[in-house]
Every structure is written in structure tokens, then in C-alpha cells.
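>>> Turn this into a model:
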Amino acid sequence: MISRHQRIVFWSLVGCILAMGALLFGERQHARDRIVALADATPLDAPYSTTESVTLDLANDADGSITATTRPIALPGEVTARARALLEHLVAEYSLPGSSHPLQSGVAVDDVFLLPLPLVGRSANSSALIASTDPNALQPQTPGGELAVINLRSTFVNAHPSGVEVESLTLLSIIGTLHTNLPQIEQIRFLVDGQPRETLAGHADLLRTYPSRDTTVQAQPTTEP
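Here you go, the predicted structure:
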């Protein structure tokens, strides 16, 4: 015969089981309601578009040329992410075997910041961005003109080949690629790990403001002796 104490324990366990079941059922219903609410919400834009034709200004060390070359690439829709992705694809081209402008593989750009021009009255993190010998620098040429601040990684800069031409070709390649694909960018500055740096690898100036422009250069003709 079951004792009174055992009956109390039994029904207590039954009560706990029923309470636990009700709790689990409530949590399940709550999770289902959240999923339905998310499904009914307006969907976010996809971070990347479908593949599109993108122009990269590719440098060639052999003849000092920069050639506009079309590539099918999927890019983000958001403009700063788009600018960074463009530059990453550009540098990736240079890390491929047989590259005409060989650079070390790896992430080259930490961020690209776009600032509306002019910068008068703005704290653009100081004189490093504002200093320039060009009186038209940091002034918009057209409504909506922007300054692009490209924050390079020191690992990329420290591994970059040294030389006047090879460094210049890298900067011109970057400038031309942004100019072609993002025409609202009118001026370009460079930082390294968020700080000003004098040169890319000992020669090309990183302290100046560069105008965004077409930088394609034809191959230099060879002269017969």
C-alpha cells in the first residue's frame, strides 16, 4: 500500500512535470511568434548586388602603363563598403601569379571613409587631412563632391616594393579605380593604421591630397638603339 508520503511526492512530481511542460510550450509559442514577426518584417537589402561589370585600372611595371580593365564582380550596395571592396579586388589582382604589378597578398585596406566637401568647420581629425599646397584641395568641384580617406593596413604598406615608379603606379591605380567607379569622389587622402605616414615605401607621398582623376597611362614605346 502506498503511503501518504509517497503519494505527496508522486503528485508533486506530476505537478512539476506539468508546470515544466506548460513553460516549454509557452517558450515555444513565443519563439514561433518572433519568427513570424521577422518573416513579416520588410526584408533588408542584400549586402551584395548581382555580378556587374566593374572597371579596374591595372598597372604594369614592365612598361609603366595603367590600363582600364573590366571585371565581373559582385559589390556591396553601400558606398563606403563598395569603395573598400573595389580596392580589395584591385589588390587581389596584383597578388595573382604572373601579375604585371606583383604585390603581396592579404588585406590591404582597413576602411574607406567618405567625407562631404568642403571640410570647412569640420574636425577631419586634424591637420593631416587639411594640409595641402593646392588651394582647391578639399573644396568641392561639383555638388555632392566627397573626400575619400583610405586607411591602409601597415602590413600591406610595409610589404610594398620600394621604388618611385612601382609606388606611384599603386597609388595611381587606386585613384583611377575609385574615379571610374565612384565619380562623386573628388579628392583622396591616405592613412596607415589610422595615422598619417610620409610615404608608401620610401618614395610616393602619402601626406598630400590627390585629385580623383583618370590615371590611365599608355605603354611607353621602346626605342631601338
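
>>> From here on, just use CA atoms for contacts and neighbour counts.
Will do.

>>> max-length helix in the protein?
Using DSSP state H, we find that the single longest helix of the chain is helix 4-40.

>>> right, and the helix or strand after it?
With elements assigned by DSSP states H and E, the helix or strand that comes after helix 4-40 is strand 52-60.

>>> wouldn't residue 68 be in contact with residue 58 here?
Yes - the pair residue 68 and residue 58 passes the contact test of Cα atoms under 8 Å, sitting 6.3 Å apart.

>>> the more surrounded of the two?
More neighbours surround residue 58 than the other of residue 68 and residue 58, with 27 against 19 (other Cα atoms under 10 Å).

>>> correct me, but that one touches residue 69?
Yes - in this structure, residue 58 is within contact of residue 69 by Cα under 8 Å, at 6.7 Å.

>>> and the gap between the residue positioned nearest the centre of the chain and residue 182?
Closest residue to the average C-alpha location of the chain: residue 84 at 2.3 Å, with Cα atoms, centre = their mean. Using Cα to Cα, to the nearest Å, residue 84 is found at 11 Å from residue 182.

>>> ditto for residue 47
With distances taken as Cα to Cα, residue 47 is found 18 Å from residue 182.

>>> next up, for comparison:
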Amino acid sequence: MIPRYQRILFWSLIAGIFLMSAFLLRGCQQAHKRLAALNDATPIAAPTATSTEDVTLYLANDTEASITPTTESVALPQAPTLRARTLLEHLLAAYALPTSAHPLQSGPAVDDVFLLTPATNTPDRYHTGSSQSAQLAIVNLRGSFVDNHPSGIQVEGLTVQSIIGTLHAALPQVTGVRFLVDGQPHDTLAGHADLLRTYPAVDTTSHPAPPTEAPQL
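The predicted structure is shown next:
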């Protein structure tokens, strides 16, 4: 005959097993409901389409004091502001390469690019159309890029003109370019190039002046 204390222990274990099973089942159901609610409340972000295409970069050359259009294949998103930011990051990253003719320190340079339309004068950051005209591009540079930029009239001017020419080629609807640094107005790039003015978005190609023969004495 089974002792009484063993029967009590047996049924206690059985009751504990059923109780634990009930708690586990309820916990699983609650976790499933929370996950389902989270999935329902979280919108699925649309993928950003990118495709490799030929673009024109306006590359600066310090030795020749020139800016030359160069065609490269770059993967760019379709949204104009994202396209502009990606393009400028690619442009300025090229200046950090060892073979650069306009050497700049490596690192992130552009925090954002905004496009302002005359009608609303508000940022159009995610518009994907291409029929807009007369937009103002606001290039928000990173403070670290400005702090480490070489100082000099020529080198600063070439950087600014390189950015303007590249934006003009990629976004024909942009007619003017302004600059911010960390979201705030900034007087100069590194002591010389004016960052408070609005620059016209034009072709900034420039070539070195041909050598001239010294006058005969």
C-alpha cells in the first residue's frame, strides 16, 4: 500500500505541473497578442529605389586652379534631396583619396540637403518628381567637415564651386545654392569662402589660364 505522504506528494506534483502549464500557455498567448499588435501598428517602410547611373562630378584641381566635369557611375536614389546628398557625399569623399588633386580630410561632410520651392518656401525632402523648377538648394554641411577644411581663398572657392557645379548638373531645377553648418548660418568655409550668400546654380567649369610669354625687354 502506498503511504499517504507519497500520495500527497504525487498529487501535489501533478497539480504543480498543470499550474505551470497554464501559466506558460497564458504567457505565450499574451506574447503572441503583443507581437500581433506591434506588427499591426508598425507601418512597413517603402524601399528606397537606387540604380547606378552616369552622373557628372565637377572635380577641383588645386594645382591648376580648375574645375573639370567628369562622368562617373554612381548608385543614386530617385528622391531629389536624397539624390543630392548622396551625390555630394560621393563628390567630397573623392577628395579624401590619396590621388586627389584637391585633398580634403576624410569623413562625413554633408548632413542633409533641402530643396525649397518658391511657392511654399518649405523643405521638399521626399518629393520624387522631376518637373519642379526654380528651387533653392540648402546644403547643410557637418561642422567637422568645415573645421578640418584647408584655409585659403583658392582651395575654399574650389570646394564651393565644385559643389555648386555638381548640383547644377544633377538637378537642373535648382537655380540657387545656400549653405548651413550643423543647421545654422555660418560666415565662411574656413575663413574666406562666403557661406552666407546665395550662389547661382550654374556650370562652374573653369580651366587654368594658358601660359603667356614674358614681354621682350
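
>>> that older thread, more neighbours, residue 47 and residue 182 of structure 1?
Set residue 47 of structure 1 next to residue 182 and count neighbours by other Cα under 10 Å: residue 182 wins out with 17 against 12.

>>> Nearest residue to the more buried one in space, ignoring adjacent ones along the chain?
Distances taken as Cα to Cα, 6 or more residues apart in numbering place residue 83 nearest to residue 182 of structure 1, at 7.6 Å, with adjacent residues excluded.

>>> what's around residue 20 of structure 1, how many residues?
12.

>>> As a check, name the ranges of all strands in structure 1.
According to DSSP state E, structure 1 carries its strands in the segments 52-60, 65-73, 109-116, 146-152, 185-192, 210-211.

>>> could those be laid out in JSON lines, adding distance to residue 223 of structure 1?
Output for these, formatted as JSON lines (distance: least, Cα to Cα, whole Å):
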{"stretch": "strand 52-60", "distance to residue 223 of structure 1": "18"}
{"stretch": "strand 65-73", "distance to residue 223 of structure 1": "16"}
{"stretch": "strand 109-116", "distance to residue 223 of structure 1": "38"}
{"stretch": "strand 146-152", "distance to residue 223 of structure 1": "38"}
{"stretch": "strand 185-192", "distance to residue 223 of structure 1": "35"}
{"stretch": "strand 210-211", "distance to residue 223 of structure 1": "32"}
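
>>> Ok, which of these comes nearest residue 16 of structure 1?
Proximity to residue 16 of structure 1, assessed across the strands of structure 1 by Cα to Cα, is greatest for strand 109-116 (55.1 Å).

>>> before we move on, the earlier item: how close does the residue nearest to the centre of structure 1 get to residue 217 of structure 1?
Note on residue 84 of structure 1: its distance to residue 217 of structure 1, by Cα to Cα, is 23 Å.

>>> Same question for residue 160 of structure 1.
21 Å.

>>> And for residue 39 of structure 1?
52 Å.

>>> between these two, which one's more packed in?
Remark: of residue 39 of structure 1 and residue 217, residue 217 carries more neighbours, 18 against 10, as counted by other Cα under 10 Å.

>>> and that one, what pairs with it in structure 2?
Aligning on TM-score structural alignment places residue 217 of structure 1 opposite residue 206 in structure 2.

>>> My read is that its match contacts residue 68, right?
Yes - look at residue 206 of structure 2 against residue 68 with Cα under 8 Å: they come within range, at 6.7 Å.
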